[in-house]
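In: Give me coordinates for this.
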Amino acid sequence: MVDADPQTVWDLLTDAPAYPHWNPAVVSLGGRIAVGEKIAMVSVVSPKQTFTLTVDRMDEPREMVWSGGLPLGLYRGVRTFTLAPLDGGRTDFTMAEVFGGPLAPLMNRVVPDMTDSFEQFGDAVVAAVRGAR
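Out: Purely as a prediction, here's the structure:
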């Protein structure tokens, strides 16, 4: 739960250049967060690797979907951000990532574990909107 309305959280999540300033899980996020655009993310989990992602869907201020992976759908990760309004101007924020494709069993063994990074990301959203108030 985030102590801010969905639009405030949405504005934070869609400001690519600001990510490294509020999110300790992200080294950099380049590009424009808009449907069909490519963004380049570098994570603290793997700081020498750039993940090229496509912004697949944006339903402001409810849902955003990014995806990336290998050509031909051999391996694909889909990250979904969901924001639901709660009483008192708060937001239920969730983020999930699903990996799939024929090479998923092999790739899942070599892709870094993102569990801690995801927790940091969620905590950073909460802290960033708290600090903006």
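
In: okay, CA-based contacts and neighbour counts for the rest of this
Out: Noted.

In: now the end-to-end length of stretch 27-41.
Out: Stretch 27-41 has an end-to-end distance of 8 Å (CA to CA, to the nearest Å).

In: likewise stretch 45-53?
Out: First-to-last residue span, stretch 45-53, CA to CA: 16 Å.

In: one more, for comparison:
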Amino acid sequence: MAFTIHTQVRIQAPATRVWNILMDFDSYLDWNPFIKSIQGQAVLGAKLKALIHLPGNKPMTFKPTVMSLVNEKELSWLGHLGIKGIFDGHHRFVLKSISPNETVLEHSEEFRGILIPFFRKNLEKNTQEGFEAMNQALKQRAERL
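Out: A predicted model of the protein is given here:
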């Protein structure tokens, strides 16, 4: 069973600026309403510790593994809820430079596992809202700097 959330936002800022904000984990608490913190290094294969706050839910901590890292283009990680295969999420941020001062952020996650049917309604509403809130906050921060 799989379910995917895909969001995107057009940002009036260069990809370098958007990327730098995205990779500045120490500043997430200052601006990010969805991912409150990330600890660890964005290095391929590294483990991160992420505190996620879904609208309408209590904050949750995940310990995903960095799966892809392409400077100024893509960051993704794979996390599990409990045992691998029960509820897994492959979270991706992809930056597409439209022009020197315009970037599209594609923010998505593919969820897989046997628990997906039980979480689907929450994913469709709260998780989607969390992604969109983060996208808008990142857009505002990048366009303001």
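
In: ok, Phe25 of the second structure - contacts?
Out: Phe25 of the second structure makes contacts with Ser37, Ile38, Gln39, as judged by CA atoms under 8 Å, 6 or more residues apart in numbering.

In: ok, those residues in the first structure: which stay?
Out: Of the contacts of Phe25 of the second structure, the ones still in contact in the first structure (both residues aligned by TM-score structural alignment, their matches' CA atoms under 8 Å) are Ile38, Gln39.

In: Need the buried ones from the contacts of Phe25 of the second structure selected in ChimeraX.
Out: Buried members of those, defined by 16 or more other CA atoms under 10 Å, are picked up in ChimeraX with:
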select :37,38
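
In: Just the contacts of Phe25 of the second structure: which are in helices?
Out: Using DSSP state H, no member of those sits in helices.

In: Including distance to Phe111 of the second structure, could the contacts of Phe25 of the second structure go into JSON lines?
Out: Formatted as JSON lines, the contacts of Phe25 of the second structure follow (distance: CA to CA, whole Å):
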{"residue": "Ser37", "distance to Phe111 of the second structure": "21"}
{"residue": "Ile38", "distance to Phe111 of the second structure": "20"}
{"residue": "Gln39", "distance to Phe111 of the second structure": "22"}
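
In: Out of the contacts of Phe25 of the second structure, which is nearest to Gly79 of the second structure?
Out: Ile38 (13.1 Å; CA to CA).

In: Tell me the residue in the first structure aligned with the closest one.
Out: With TM-score structural alignment as the criterion, Ile38 of the second structure lines up with Leu29 in the first structure.
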